[in-house]
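S.K.: Take this sequence and fold it.
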Amino acid sequence: MKDAMTQAPANLRHLLSEATACLRTAGVDAPQREARLLAAHAADTDLAGLLRIDTLPPAAHATFMQTLHRRLNHEPMAYITGHTGFWSLDIAVSPATLIPRADTETLVEAVLDHLPDRNAPLRVLDIGTGTGCLLLAVLAEYPQAVGTGTDINPDAARLAARNAARNRLAARAAMLCGNWADGIAGPFDLILSNPPYIPHADLNGLMPEVVRHEPARALDGGADGLVAYRALAAILPDLLAPGGIAVLELGIGQDSSVPAIMRLCGLHVLEIRPDLGGIGRALVVKK
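M.R.: Purely as a prediction, here's the structure:
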């Protein structure tokens, strides 16, 4: 790769062709699209704007080469660009947090169906908020709601606060550093959580983008992947308001084990909602 691209090609089409070949060789999925996304980022435009560009200026070409090397090392695109889309929001990301996934939007869909009054003055708690994407997506849909996000990682809590400001929701969102809901007083009408749920032995089998770059602490669910759910089940009954619900993200194959844990702590399962791939993704429970 290095020998093939040591000089800046004058033609963007040639640059994209060479980059696509390098990404394909490195085993990056959708290499042509990835090359175009990197070029658009370097040129400070979008994919549509890239169609109007024939060459990259020297500074943009240097940025493209730097980011291409990062992507060839399987660094996620969102970490390279510094942001990603989630629901209707633009979410800043960093290596302190997991990158928001489209599958997690299933939780927002479940909330909207179970709490149909968009003007309800909900009190919301997001445990393990990460980027804040879940809490902020819900607050964007419920203009009278207020929410608190907690994360054990102070860098994540700070990023979530920046995302609240970035999406003009800071007045209704408090982002705190803390362990689970320690020191948090309920009750809450809605509790959200996308906890760590990957069994420890499975971590090294994840995609290199995940295992090399995303924070293991936010992925590792212990020996059976269920440690976080046991902790959540123990505190949810005391935190939920009468009639309130909790919506939790599930991992693959956890749509039987996690509901059983919740029932043991006196919680009633309302729904297990599948994502677009048919995987049970959003667990909805109440007292």
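
S.K.: C-alpha from now on. contacts and neighbour counts both.
M.R.: Will do.

S.K.: Could you give the secondary structure assignment for residue 270?
M.R.: At residue 270 the chain is in strand, as set by DSSP: H, G, I helix; E, B strand; the rest coil.

S.K.: hang on, it packs against residue 287?
M.R.: No. Using C-alpha atoms under 8 Å, residue 270 is not in contact with residue 287, being 10.2 Å away.

S.K.: To compare against the first, here's the next sequence to fold:
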Amino acid sequence: MATVAELLLHSKNLQSVSDSAMLDVELLLCFCLEKRRSFLRAWPEAEVSTEHERHFLTLLERRIVGEPIAYITGERGFWSLDLQVNASTLIPRPETELLVEKTLELMSDAASADILDLGTGSGAIALALASEKSGWCIVASDVQPNAVALAESNKAKYSLNNVTVLESNWFDAIGNQCFDVIVSNPPYIDPQDNHLEEGDVSFEPRSALVAENHGLADLEHIADCAGAYLKDRGWLLLEHGYNQADAVQALLLRAGFTKIFTAVDLSGWGRLTGGQFIAGVDNDE
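M.R.: Sure, this is the predicted structure:
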């Protein structure tokens, strides 16, 4: 039987596919063995059963052809949660945690609040907020039935009953409810972007990635409609591409938002733009 150390040598087979080949191999092996990464380091000479080795090599082949680790294992960590993921939604990314951080910062004094997460996918943003604020009421919506089912499953896993998941094309099924904060990580990639054929993105659903008008169409729609669903002095927070901050700021300004700002991610790119809605303010003033 092969040892842990011997199986980890397969990282060389991933070097042309992944910038984190060793990490990928460790995650796949841990998944097969149902062990933590610390086990691999503590017991490199541990023998791996033939069944586990066969499972590991099957998963490795999927990674070699580019399939994302999260889709192979069916899970991805986000905030403090281990979320189920599948090919019907985007894979939650660390940059998106900025939406959670900024919402918590802006509403730090609010014991109760109404929050809307548009295009929730796996439910990552909504469930992260719900896990931090049990007194908040959060609506998480997505147009894709498979995404709604996945978000419901993740909600049930953590018993986060302050979240309501519903199927909606952006605001269509929201009704007359108004919110303190609306957050969204909508599609924002230009359909002609060459990066769509590279890496994990090439396996993710295009409907969750691309938008017309150079990636701005959905951002524009949300900015234009959000005021009707925000309470007075409510906030709209939008994730966007690394080079779209100026354009999104302009969209929010045109839609009548004030206190417009852009927050940067860990790489120093403008990744989130937000603004405050004040009822009764004339856009043109």
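
S.K.: hang on, the earlier thing: ok, residue 270 and residue 287 of structure 1, which is more surrounded?
M.R.: Counted by other C-alpha atoms under 10 Å, residue 270 of structure 1 and residue 287 do not tie: residue 287 has more neighbours, with 20 against 15.

S.K.: Now do the residue lying closest to that one once chain neighbours are set aside against residue 192 of structure 1, distance only.
M.R.: Spatial nearest neighbour of residue 287 of structure 1, chain neighbours left out: residue 267 (4.7 Å); criterion: C-alpha to C-alpha, 6 or more residues apart in numbering. Counting by C-alpha to C-alpha, to the nearest Å, the separation of residue 267 of structure 1 from residue 192 of structure 1 is 15 Å.

S.K.: And these two? Which one has more around it.
M.R.: In this view residue 267 of structure 1 and residue 192 are compared by other C-alpha under 10 Å, and residue 192 has more residues nearby, 24 against 21.

S.K.: what about residue 154 of structure 1, how many neighbours?
M.R.: 16.

S.K.: Return the residue of structure 2 aligned against it.
M.R.: Following TM-score structural alignment, the counterpart assigned to residue 154 of structure 1 within structure 2 is residue 145.

S.K.: Was I right to think that match contacts residue 167?
M.R.: Yes. Between residue 145 of structure 2 and residue 167 there is a contact under C-alpha under 8 Å: 6.5 Å.

S.K.: can you pull out the strands in the stretch 101-250 of structure 1?
M.R.: Applying DSSP state E, counting those that start in this stretch to the stretch 101-250 of structure 1 gives strands spanning 123-127, 146-151, 173-177, 188-193, 240-249.

S.K.: I'd like to know which of the ones you listed is closest to residue 109 of structure 1.
M.R.: Between residue 109 of structure 1 and those, the shortest gap by C-alpha to C-alpha is with strand 240-249, which sits at 10.3 Å.

S.K.: give me the stretch of structure 2 that the closest one matches.
M.R.: The aligned range for strand 240-249 of structure 1 in structure 2 is 230-239, by TM-score structural alignment.

S.K.: For that stretch, list every residue counted as buried.
M.R.: Neighbour-count burial for stretch 230-239 of structure 2 flags 230-231, 233-239 (criterion: 16 or more other C-alpha atoms under 10 Å).

S.K.: tell me, stretch 174-182 of structure 1 lands on which residues of structure 2?
M.R.: Under TM-score structural alignment, the match for stretch 174-182 of structure 1 is residues 164-172.

S.K.: contact partners of the matching stretch?
M.R.: When contacts are defined by C-alpha atoms under 8 Å, 6 or more residues apart in numbering, stretch 164-172 of structure 2 is touched by residues 118-119, 137-145, 148, 151-152, 173-174, 222, 225.

S.K.: hmm, 7 Å instead?
M.R.: Residues from elsewhere that reach stretch 164-172 of structure 2 (C-alpha atoms under 7 Å, 6 or more residues apart in numbering): 118-119, 138-145, 148, 152.

S.K.: Among those residues, find me the one that's closest to residue 190 of structure 2.
M.R.: Once C-alpha to C-alpha is applied, the member of the contacts of stretch 164-172 of structure 2 that ends up nearest residue 190 of structure 2 is residue 119, at 17.8 Å.

S.K.: doesn't residue 141 make contact with that closest one?
M.R.: Yes. Using C-alpha atoms under 7 Å, residue 119 of structure 2 makes contact with residue 141 at a distance of 5.6 Å.

S.K.: thinking again about what came up before, now do the match of residue 154 of structure 1 against residue 165 of structure 2, distance only.
M.R.: Distance, residue 145 of structure 2 to residue 165 of structure 2, using C-alpha to C-alpha: 11 Å.

S.K.: Excluding chain neighbours, what is closest to the spatially most central residue of structure 1?
M.R.: Against the mean C-alpha coordinate of structure 1, by C-alpha atoms, centre = their mean, the closest residue is residue 100 at 1.5 Å. Using C-alpha to C-alpha, 6+ apart and skipping residues adjacent in sequence, the residue nearest residue 100 of structure 1 is residue 86, 6.6 Å away.

S.K.: Which residue in structure 2 aligns with the one you found?
M.R.: Aligned partner of residue 86 of structure 1 by TM-score structural alignment: residue 78.

S.K.: Just to check, that match is in contact with residue 96?
M.R.: No. Residue 78 of structure 2 lies out of contact with residue 96 (C-alpha under 7 Å); the separation is 8.8 Å.

S.K.: More neighbours: which of those two?
M.R.: Of the pair residue 78 of structure 2 and residue 96, residue 96 is the one with more neighbours under other C-alpha under 10 Å, namely 21 against 18.
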